[in-house]
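Engineer: Next come a sequence and a model predicted from it.
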Amino acid sequence: DILVIEECCDQEQLDKFNKQWLKGAYETVIVFPSNTDRHQSLALLAKPGFKVVEKKDQYYTEKDPGGGNERGDRLFARGPAFCKVQSPTGYTLWVGVTHQKSKSGNNVEVTKWRKRESARTHEIMKELEKTGPDDVILLGDMNDEFGIQEYELEAGGDAIGDLVGSPADGFILATKPLSDAARISFGGYWKPMYRSFIDHIVISKGMKDQVEQVDVVTDGLAQAASDHYPVYIKIKSDPATQPTR
């Protein structure tokens, strides 16, 4: 019903792809503005009946509180962007997509930068949850596995931990069972030495009981279409709140 994409093409090309190859399967097609320097945009597509009623896509302009990074003075390598989406039944939620700094040229400073991205994205999710609706979901290429990876001890801890936040905040790493089971979402340029789970889904506490399935598609065309595999979540939404009189 809702598809988010990292490393997407521009708006004109995505519109054409949806029309020509997907036969207009998606009614809503959005490519978000971002800080990408390699035409790796973020996008959201939604099927008929799903309406974007609000967009929050200017986070990419925020300054880096760490004093800057190798790309300049902006915090985010690309995103994030969030949309308030209303389903055909009237249920609304915030749907976000992001693509954090890659591990290309990774070192302590790059890791600290990725951790700053994670920490601020967590703050944004808390802000949206407070504003309402309180169902918030973030999907994307976080370029980091759950747990301590190279340089993270020196940098101050796990970037995914920063993204999810403290237990008191109530956010949940919905993809953790896949990571724990040694599943992979990154095929690593078809080289066996690169196999990891770096494409994650984070949900707010209000969505915990709505999750029916979380999985990754690794068969069929997924093996050839990208070096990343599609990760998805299936939810059974709460009934829409009816207005009171």
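Structural biologist: Right, received. Where do you want to start?

Engineer: drop to CA atoms for contacts and neighbour counts, all remaining ones
Structural biologist: OK.

Engineer: the strands in this protein, which residues?
Structural biologist: Applying DSSP state E to the chain gives strands spanning 2-8, 28-32, 41-46, 51-56, 81-86, 92-99, 136-141, 172-173, 199-203, 211-216, 231-235.

Engineer: on contacts alone, who are the packing partners of the lengthiest helix in the chain?
Structural biologist: Longest helix of the chain, by residue count under DSSP state H: helix 108-131. Helix 108-131 is packed against strand 136-141, helix 152-155, helix 159-164, with contacts defined by 3 or more CA pairs under 8 Å, 6 or more residues apart in numbering; DSSP states H and E.

Engineer: D199 is nearest to which of the ones you listed?
Structural biologist: strand 136-141 (4.4 Å; CA to CA).

Engineer: Check it against this one:
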Amino acid sequence: MKSFVRNPFRLVCLLIAAAFLVMVTSVFGADRRPNKATLTIMTLNTEFMWDGVEPEEGQPNFDWKHSETEAAEHMAEIAEIIRAGNPDIVNLVEVENKQAVDKLNADYLAGRGYQVYFKKGKDTYTGQDVALLTRIDPLVFDRDDGKGQSGNVVKGVSKNLYATFTIGNTKIAIIGLHFLAFPNAEYRRLPREAQADLICKRAKKLFDDGYLLIILGDFNDYDGEEGNRDHIDSMPVTNVLSMIKQLGTGTPGDDLFNAAQLVPKASRYTAFWDQNHNEHIEADRELTSIDHILIANGLRERVELVDIPHNHDPRAVTDHFPVVVRLRCEDETQTGTLLIVALLPNPPGKDIDKETATIRNVSQQAINLNGWKLRDLSGKTWSLSSLGMIQPGAEKTITRHGQPMSLNNDGDTIDLIDPDGDVVDSVTYGPVDEDEVVIRGN
């Protein structure tokens, strides 16, 4: 074995290079987004996402507690919601611990570029916590153990996190939270406002450090501002949402807006509460909006999409629906390799023979498509190996010809998978008419 001691100059250079690499990684963080031109963010209350492994945390009981099999089924359904939204950053609410989130990521979201970020909270009664799944490694990840005040009540936020990112030339800070329950209870007004006061303090510090803010999670409260109200005009008993949107400073420059205002009012509901325990959904009083994504006004023009997809039964999976926001990253260049640019899910004739997908090479070099494939939410695939080489800037179209995966006519999410099993690109679309081509971005 050669000794580096014989060449001390070489050893010093290697040590400097290693230190530089560590510094660069810590300053910028890894970015595993398949599409660098956008940033998609989701908040999702998972309703007790436990792993069923003893000893389990918290005192409340629920159907899948103490059962690894039933807990795994619940976790798989949560993963399906995440896959459908294909977010780059997910704020997860009501998770048990890091072990549970690691299991979600490893067993049900493998190959999608996520890393788990988790700090233990202080809710010992429910055992619930919040966590981040993210394709972009944060520069800072922490929680705020301070306290806020409203009236004579001093209160902390047992379930919160914050993370900072630099994306291109934009500094973004995310605060994830889960506030005290019972939106309509007057006795919770001051405690929840005290929690909001703490979040305002943390947000103001981040704003003063030059970050554009995104504050999201289960606020357990309504937004009473005209234009933001949910589909049944639920009105809050607190000032929680108005406090956080204004950060309590009276300075318009640091204000945030509720992304829900960009969702049609009829679709503005994020949670189901079975008030009379009859297992029926009474939409006019049991579906409300208590989960929110608040966004800095400085990011308003970058918002491409806001959605509250209602694609699962809240009585069977989780009693909350996800909120999804997609932002345009104006100062980013496309650094991916291949993109899905068009799909034909409903061709004239037999779908099994004539469905097509078109791939574009956006890199600067030719790529051999041997081992590449397309995959839908059910896990079925099309092989792209028959397409051979694809040159820079070129497009190639694959026809189904009996392959197992179906481009569902009522909507689906299609992933582009490289030979290592990593998701390189993903496209989600809704219902399509016959001979309608799904074009990327539509």
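Structural biologist: Okay, I see it. What you see is a predicted model; the values in this text were computed from it and never measured.

Engineer: Can you calculate the TM-score here?
Structural biologist: Between these two chains, after superposing, the TM-score reads 0.80 (TM-score structural alignment, normalised by the length of the first structure); 225 aligned residues with a CA RMSD of 2.7 Å.

Engineer: what residue of the first structure matches up with G156 of the second structure?
Structural biologist: Aligned by TM-score structural alignment, G156 of the second structure pairs with L75 of the first structure.

Engineer: Go ahead and confirm that match touches E62.
Structural biologist: Yes. Using CA atoms under 8 Å, L75 of the first structure is in contact with E62, at 6.0 Å.

Engineer: Going by how many neighbours each has, rank these two and give me the top one.
Structural biologist: More crowded of L75 of the first structure and E62, by other CA atoms under 10 Å: L75, with 25 against 12.

Engineer: How much space separates A225 of the first structure from N106 of the first structure?
Structural biologist: Remark: distance between A225 of the first structure and N106 of the first structure (CA to CA, to the nearest Å) = 26 Å.

Engineer: what do we get in the second structure for E7 of the first structure?
Structural biologist: Counting by TM-score structural alignment, the partner of E7 of the first structure is E94.

Engineer: mind checking how far its match is from K155 of the second structure?
Structural biologist: E94 of the second structure is 20 Å from K155 of the second structure, by CA to CA.

Engineer: and if you look at L213 of the second structure?
Structural biologist: 23 Å.

Engineer: more crowded one of those two?
Structural biologist: Legend: neighbour count by other CA under 10 Å for L213 of the second structure and K155, higher for L213 (25 against 20).

Engineer: mind listing what the more buried one touches?
Structural biologist: Going by CA atoms under 8 Å, 6 or more residues apart in numbering, L213 of the second structure touches 172-175, 203, 206-207, 256, 295-296.

Engineer: could you check the distance from it over to L206 of the second structure?
Structural biologist: On the measure of CA to CA, L213 of the second structure and L206 of the second structure end up 8 Å apart.

Engineer: now do N152 of the second structure
Structural biologist: 26 Å.

Engineer: Compare neighbour counts for these two and give me the winner.
Structural biologist: The residue with more neighbours, out of N152 of the second structure and L206, is L206; 21 against 9, by other CA under 10 Å.

Engineer: how about that one, what's its match in the first structure?
Structural biologist: L206 of the second structure maps onto L128 in the first structure, by TM-score structural alignment.

Engineer: now swap in Q115 of the second structure and tell me
Structural biologist: Match for Q115 of the second structure (TM-score structural alignment): T28.

Engineer: Now do that match against D141 of the first structure, distance only.
Structural biologist: T28 of the first structure is 22 Å from D141 of the first structure, by CA to CA.

Engineer: Could you check which of these two is surrounded by more residues?
Structural biologist: More neighbours surround D141 than the other of T28 of the first structure and D141, with 23 against 18 (other CA under 10 Å).

Engineer: The residue mapped onto D227 of the first structure from the second structure: how many residues sit nearby?
Structural biologist: Under the alignment (TM-score structural alignment), D227 of the first structure pairs with D319 in the second structure. Using other CA under 10 Å, D319 of the second structure is surrounded by 18 other residues.
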